[in-house]
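Structure of the sequence below:
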Amino acid sequence: MRLPNDVLKTQDWIIDDIVPDFDVEDVWALPAEGGAHDFPAVVQAQDSLDFPAAAPLPVRLLWGIRDLLGRAFGLGRISTSADAAGAWPSVPGTGEPSLRARLPEDLRDTSPASPFTDKPFRPLYRTDTELAQEISNRTMYGVMHLAWVDQGSGRYRAQMTVYVKPRGTFGKAYMAFIKPFRYAIVYPALMRHFERTWSKQH
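Modelled structure (predicted):
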């Protein structure tokens, strides 16, 4: 379920200090709930997602089209690991090759290497309630942030936030162009896939 971006104003996360110059693209309540110590299971569920390979045909077609455009126009591929995706452009408006330099020293080696071989993410950090991974291509620099949100009475819910910093006018136009497809096709399929994966583990 998509949440209003304003929900972040009531929450306090490390990522807030890492990406103050990024936009919040969207916030999602993931179909995963548990106790205070169950966040590792959420991370495991995310790591084991076979997405988009196991997604419905429309999602796979969109992924394929995006990869074709990426190869044709040098935008970067989205169906491969970060190491195989090609150039890793720096954070827009800075010379920073990664957001790792913005991390507190004690967080720089907290996240293991990304398990993804079909998505170009690089790990940033991990705590008992947060996981952040970065992605970069010719259209934007982004962060995928997972959080374990306290619901009270000992219950927690998984939440995913996407932060982006578009690359100029083209990047903004590209993000606006793909937004309807993300909301109508990609994210509904991702939520269903995550729910099935979580249910199998619990």
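
contacts, neighbours, all on C-alpha from now
Will do.

Kindly list the longest helix within the chain.
Taking DSSP state H as the assignment, the helix of the chain that covers the most residues is helix 57-73.

give the contact list for the spatially most central residue of the chain.
The centroid of the chain falls nearest to Met144 when counting by Cα atoms, centre = their mean (2.4 Å). Residues touching Met144, when contacts are defined by Cα atoms under 8 Å, 6 or more residues apart in numbering, comprise 132-135, 160-163.

Show me where this structure has its helices.
Per DSSP H, the chain has helices spanning 15-18, 39-47, 57-73, 168-181, 187-201. These are given in chain order.

what would the ones you listed look like in CSV with distance to Arg122 and mean neighbour count?
Conversion of the helices of the chain to CSV gives the following (distance: least, Cα to Cα, whole Å; neighbours: other Cα atoms under 10 Å):
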stretch, distance to Arg122, mean neighbour count
helix 15-18, 15, 14
helix 39-47, 13, 18
helix 57-73, 19, 15
helix 168-181, 20, 13
helix 187-201, 20, 17
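
Go through those helices and name the closest to Pro104.
Distance to Pro104, taken as Cα to Cα, is lowest for helix 15-18 among those, at 9.2 Å.

Check which helices and strands the closest one sits against.
For helix 15-18, the contact count by 3 or more Cα pairs under 8 Å, 6 or more residues apart in numbering; DSSP states H and E identifies no helix or strand as a packing neighbour.

before we go on, could you also do this sequence so I can check it against the first one:
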Amino acid sequence: MRLPNTAHTSQPWRIHELTRDFQLEDVWALPTPGGPDEFPRLVRAVATGDPSNGSSPAVRALWAIRWKVGELLGWDGPDAGLGSRVPTLRDRFPADLRDTPSGPGFGTLPFTALYLLGDEWAAEIANRTMHGVMHLGWVPDGTGGHRGQMAVLVKPNGLLGTAYMAAIRPFRHLIVYPAAMRQIERAWQAGAGEPAPVHG
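Predicted structure coming up:
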């Protein structure tokens, strides 16, 4: 379920101080009800997931198109990403975040983990179109439990990035994110009996 931007901006997340020049694109409530200590399990589920290989044919087709277009236009080359076109957000870390563990690496998605705290995790991505951040938080659900919350923050790369983000917005909202929510929910329910892992 999409949430108002204030669901993200009103939280005391550390990501705010790193992304003041980014736009908040989306905030989503994740279908991951759990206890106060289950956030690491959510982080692991997201890091190891592969939305381009989910059950929705429409989503698989959109991802295939995106990767092919990116290959043809050189959007995803090594000179377009972190440390080349844009510096990593780790360069903005205040002193107390510099020794924080980054959390798990990604299995298939081209994200790089930034930091992992008790109730907050962030990862970044960059290509020719934008510099983006995926942020996960673990928030009270109003019924005595907790749930995940995801925010997407973006810094478009000029006119290309602005046009690209505008063009994909309807597909993200109507197809990609709803399918991702179902995939996350299935993974969460399938792992309901797992102990919460600890990442260093």
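
circling back: which one in structure 2 is aligned with the residue nearest to the centre of structure 1?
In structure 2, the residue paired with Met144 of structure 1 according to TM-score structural alignment is Met134.

Look up the closest residue to its match, ignoring the ones flanking it.
Val152 (4.9 Å; Cα to Cα, 6 or more residues apart in numbering).

residue contacts, the aligned residue in structure 1 for the one you found?
Val152 of structure 2 maps onto Val162 in structure 1, with residues paired by TM-score structural alignment. With contact set as Cα under 8 Å, 6+ apart, Val162 of structure 1 has these partners: 24-27, 142-145.

and if we set it to 6 Å?
By Cα atoms under 6 Å, 6 or more residues apart in numbering, the residues touching Val162 of structure 1 are 25-26, 143-144.

Can you flag the buried ones in those?
For those, a neighbour count by 16 or more other Cα atoms under 10 Å gives the buried set as 143-144.

Looking at the contacts of Val162 of structure 1, point me to the pair that's furthest apart.
Farthest pair in the contacts of Val162 of structure 1, by Cα to Cα: Asp26 and Val143, 11.3 Å.

And for the residue lying closest to Met160 of structure 1 once chain neighbours are set aside, the neighbour number?
Using Cα to Cα, 6+ apart and skipping the chain neighbours, the partner closest in space to Met160 of structure 1 is Leu146 (4.6 Å). As a burial measure, Leu146 of structure 1 scores 25 neighbours (other Cα atoms under 10 Å).

Let me know the closest of the contacts of Val162 of structure 1 to Pro4 of structure 1.
Of all the contacts of Val162 of structure 1, Asp26 has the smallest distance to Pro4 of structure 1: 7.7 Å, by Cα to Cα.

so what corresponds to that closest one in structure 2?
Per TM-score structural alignment, Asp26 of structure 1 is aligned with Asp26.

quick one: that match from Pro4 of structure 2, how far?
Distance, Asp26 of structure 2 to Pro4 of structure 2, using Cα to Cα, to the nearest Å: 8 Å.

now swap in Asp21 of structure 2 and tell me
If you go by Cα to Cα, the gap between Asp21 of structure 2 and Pro4 of structure 2 works out to 19 Å.

just Lys68 of structure 2 next, same as before
For Lys68 of structure 2, the distance to Pro4 of structure 2 (Cα to Cα) stands at 33 Å.

Same check on Ser52 of structure 2?
Counting by Cα to Cα, the gap from Ser52 of structure 2 to Pro4 of structure 2 is 26 Å.

and these two? which has more neighbours close in?
More neighbours sit around Ser52 than around the other of Ser52 of structure 2 and Pro4, counting by other Cα under 10 Å; the figures are 20 against 10.

Would you check that my belief about the more buried one contacting Ala58 is correct?
No: checked against Cα atoms under 6 Å, the pair Ser52 of structure 2 and Ala58 is beyond contact range at 9.9 Å.

which residue of structure 1 sits farthest from its center?
Largest separation from the mean C-alpha position in structure 1: Ser153, at 28.1 Å (Cα atoms, centre = their mean).

so how many other residues sit close to the aligned partner of Glu105 of structure 1 in structure 2?
Using TM-score structural alignment as the criterion, the counterpart of Glu105 of structure 1 in structure 2 is Ala95. Neighbours of Ala95 of structure 2 under the rule other Cα under 10 Å: 8.

same check, this time on Ser111 of structure 1
Other residues near Ser111 of structure 1 number 16, with proximity taken as other Cα under 10 Å.

So it is in contact with Glu130, correct?
No: between Ser111 of structure 1 and Glu130 no contact is recorded; they are 10.3 Å apart, counting by Cα under 6 Å.

Understood, closing this out.
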